[in-house]
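Colleague: What follows is a predicted structure for the sequence shown.
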Amino acid sequence: SGKGVPAALFMALSVTVLRFALELNLSPRELLHRANLTMLNNQESGMFTTAFVGYLDEKTGDLIYASGGHLPPIHYHQQTGTCTRLAIHGVALGVFAKATYDESVCHIEKGDVLAFYTDGISEAINEADEEFGEERIIATIQSLATQSAEAIAQAVKSAVIQHTKSQGIFDDETLIILKRTS
């Protein structure tokens, strides 16, 4: 949340807290809970961050996950060619101490794609003040689903650049594409 040096320092704190919490071998829900409390106890700036934590069992394809206020990732299902959202709700980290986090499980098949992105991607605006939108992300994934994760990510980034043209970047633009290949 925010921009400039204070936001950069808070993001460094956030990354450090989440990395430390990962080493504790906690469930996604408990990891977010502990990270939230640690962030609240180590900052007074009123800043917050969102996070999505998931553990993928590579053998079974089961993904257990929890969200701390992050946009729901998009799940492309190779068998049907459709996309769903991993819609689970949770409060952003650093907002309030009594926040609770739910967990959910989904199955990732060979050829499936997961897209994690920040609002800088979905809310990138063009000259007509139209947002890039989640539907354009979905359309790009569906049209390139047989390609590599890197190719899909590059295509989404290129589409955002084409959409915004001379408008420039107004927010962070983070995109992670994961594809199960085995």
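Modeller: That came through fine.
Colleague: For the rest of this, base every contact and every neighbour count on C-alpha atoms.
Modeller: Fine.
Colleague: now for this protein, which residue lies nearest the mean position of the chain?
Modeller: Centroid-nearest residue in the chain: Phe116, 3.7 Å away (criterion: CA atoms, centre = their mean).
Colleague: Provide the secondary structure category for that residue.
Modeller: strand (DSSP: H, G, I helix; E, B strand; the rest coil).
Colleague: separation between it and Val53?
Modeller: Distance check for Phe116 against Val53: by CA to CA, to the nearest Å, it reads 11 Å.
Colleague: now Val156
Modeller: Taking CA to CA as the measure, Val156 falls 22 Å from Val53.
Colleague: Equivalent analysis for Ser158, please.
Modeller: Here the criterion is CA to CA. By it, Ser158 lies 27 Å from Val53.
Colleague: more neighbours, these two?
Modeller: Val53 (19 against 12; other CA atoms under 10 Å).
Colleague: So for Val113, what's the nearest residue that isn't a sequence neighbour?
Modeller: In this structure, Val113 finds its nearest non-sequential neighbour in Lys179, 4.4 Å apart by CA to CA, 6 or more residues apart in numbering.
Colleague: Now do the contacts for the one you found.
Modeller: For Lys179, the contact set (CA atoms under 8 Å, 6 or more residues apart in numbering) comprises 111-114, 148-149.
Colleague: The residue nearest to the centre of the chain against His70, yeah?
Modeller: No. With contact taken as CA atoms under 8 Å, Phe116 and His70 are classed as non-touching, separated by 9.1 Å.
Colleague: for comparison:
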Amino acid sequence: MADPLYKIMVVDDEPDLEPLVKMRMRREIRSEMYTFVFAHNGIEALELLESEGDVDLVLSDINMPQMDGLTLLEQIGEEESDLRAVIISAYGDMKNIRTAMNRGAFDFIIKPIDFDDFRVTITRALSHLAKWREALESRDKLVTLQNELEVANTIQQSILPTRFPKTDEYQIDASMEPARAVGGDFYYVELLDDSRVALAIADVSDKGVPAALFMMLTRTLLKGALRDNARPGQVLENVNDLLHEDNDTAMFVTLFLAIFDPKLGTLVYANGGHNPPLHVYGDGSSDVLPMTGGIALGVAPGFSYAVHTVDLAPGDSAVLYTDGVTEAINGDDEEYGMERLHDVFRETPGADARQGNGAVFNSVKTFTGETPQFDDITCLILHRNPVP
């Protein structure tokens, strides 16, 4: 019988977790996708890592006797580079989670465990590990920095959603095209427990690898803050305070966060210094969403972010974008500007999310022609479906 494709270690002092994982993951275990080994604290985990020798992924609780998860992460970072670690937290403790990320954790899972999210997180972590191993195997063949950045681009793109919620009530589409091999823009989409959906778009102040790293940290903190609190203003306040801690590089990120309720058709949002999105009406006309006065995240702690609510009627869209769209330059040194963005939807009234997103990118590329792209271009569109 062939060996399982991946070996996963679960480290947790709760005795009920082992049989629960074996039961909920029995299909993957039987098909030999994964094999699981279990430890009850960090010391047992390190002993198993030494004896097993081929563990690919460690899923570890933070609070455990003898050796906690944060100490285990530190030990793994010193001893093992060819595996990935994911933290399991029962408390939604963002400071501990942030410490874990700084010590090398790839992602985190909140207790009680949602096994759909559990599977997605495992898949993403192992995909990242596979790409890392591929990069290691081919590093002797890499002769330029650009080759390495292309690998980084693949990893970065893997965290951006490519499949979006689509219901009878609404649809979403988004895309990001970095100016360099890696970029500082990102978008985020998450279904919340009460059928609402969270949407975010962001732009880091720098470019290249530093911006990409800051972007990944921001995304991680945003994901955690949304699990604790689905109020946009409070989420931005929490992420801002955490980003400001130990921010020696003085980087910052503009971030727009909205929560859409498909039952009410309301879009509740807070804006951290980002470009104001468009409210596009069913007839193709559009307005800029009212500003809320928020500053970019990471600049100063303790800032409050005001919240605003708009109604999206059936057939309306919310168009989120970064300044790579409106500040794109053509060969005559002209900026694309807001008026051309409004024109996109005047020319395609009633466009759904995918059509609208494609129309924005086509319009920008037609405008810039052969002029090199100097900034990341990102667009996310939420479209409320017309009433049949």
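Modeller: Sure thing, it's come through. Bear in mind the structure is a predicted one, so any value in this text is a computation, not a measurement.
Colleague: Quick TM-score on the pair, please.
Modeller: Comparing the two superposed chains by TM-score structural alignment, normalised by the length of the first structure, the resulting TM-score equals 0.94, with 181 aligned residues with a CA RMSD of 1.3 Å.
Colleague: what about the nearest residue to Phe115 of the second structure once chain neighbours are set aside, how many neighbours?
Modeller: In space, not counting the residues next to it along the chain, Phe115 of the second structure is nearest to Arg24; the distance is 7.3 Å by CA to CA, 6+ apart. By other CA under 10 Å, 12 other residues sit near Arg24 of the second structure.
Colleague: correct me, but Arg24 of the second structure touches Asp116?
Modeller: No. No contact is recorded between Arg24 of the second structure and Asp116 when judged using CA under 8 Å, the distance being 9.8 Å.
Colleague: So what's the residue count around the counterpart of His70 of the first structure in the second structure?
Modeller: Taking TM-score structural alignment as the criterion, the aligned counterpart of His70 of the first structure in the second structure is His274. Residues within reach of His274 of the second structure, counting by other CA under 10 Å, total 25.
Colleague: Now for His274 of the second structure: which residues touch it?
Modeller: With CA under 8 Å, 6+ apart, His274 of the second structure has these contacts: 202-203, 254-256, 296, 322.
Colleague: and what of Met215 of the second structure?
Modeller: The contact partners of Met215 of the second structure, by CA under 8 Å, 6+ apart, come to 184-186, 203-204, 253.
Colleague: Map it across to the first structure for me.
Modeller: Alignment note (TM-score structural alignment): Met215 of the second structure maps to Met11 of the first structure.
Colleague: ranges for the strands of the first structure?
Modeller: 51-56, 62-68, 74-77, 82-85, 103-107, 113-117, 175-179 (DSSP state E).
Colleague: Next: the stretch 1-150 of the second structure.
Modeller: All strands of the stretch 1-150 of the second structure, identified by DSSP state E, counting those that start in this stretch, fall at 6-11, 34-39, 57-61, 84-89, 107-110.
Colleague: ok and the fourth one relative to strand 6-11, angle-wise?
Modeller: Direction vectors for strand 84-89 of the second structure and strand 6-11, defined by axes from the mean of the first three to the mean of the last three CA atoms, to 10 degrees, enclose an angle of 30 degrees.
Colleague: Where in the first structure does strand 84-89 of the second structure align, residue-wise?
Modeller: Counting by TM-score structural alignment, strand 84-89 of the second structure falls onto no part of the first structure.
Colleague: Okay, angle between that strand and strand 57-61 too, please.
Modeller: Between strand 84-89 of the second structure and strand 57-61, the angle comes out at 20 degrees (the same axes, to 10 degrees).
Colleague: tell me what strand 84-89 of the second structure is packed against?
Modeller: Here strand 84-89 of the second structure is seen to pack against strand 57-61, helix 94-102, strand 107-110, helix 115-137 when contacts are counted using 3 or more CA pairs under 8 Å, 6 or more residues apart in numbering; DSSP states H and E.
Colleague: will you turn those into a markdown table that also has mean neighbour count and distance to Arg30 of the second structure?
Modeller: Listed next are those as a markdown table, based on neighbours: other CA atoms under 10 Å; distance: least, CA to CA, whole Å:
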| stretch | mean neighbour count | distance to Arg30 of the second structure |
| --- | --- | --- |
| strand 57-61 | 26 | 18 |
| helix 94-102 | 18 | 32 |
| strand 107-110 | 21 | 24 |
| helix 115-137 | 15 | 15 |
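Colleague: Thank you kindly, that will do.
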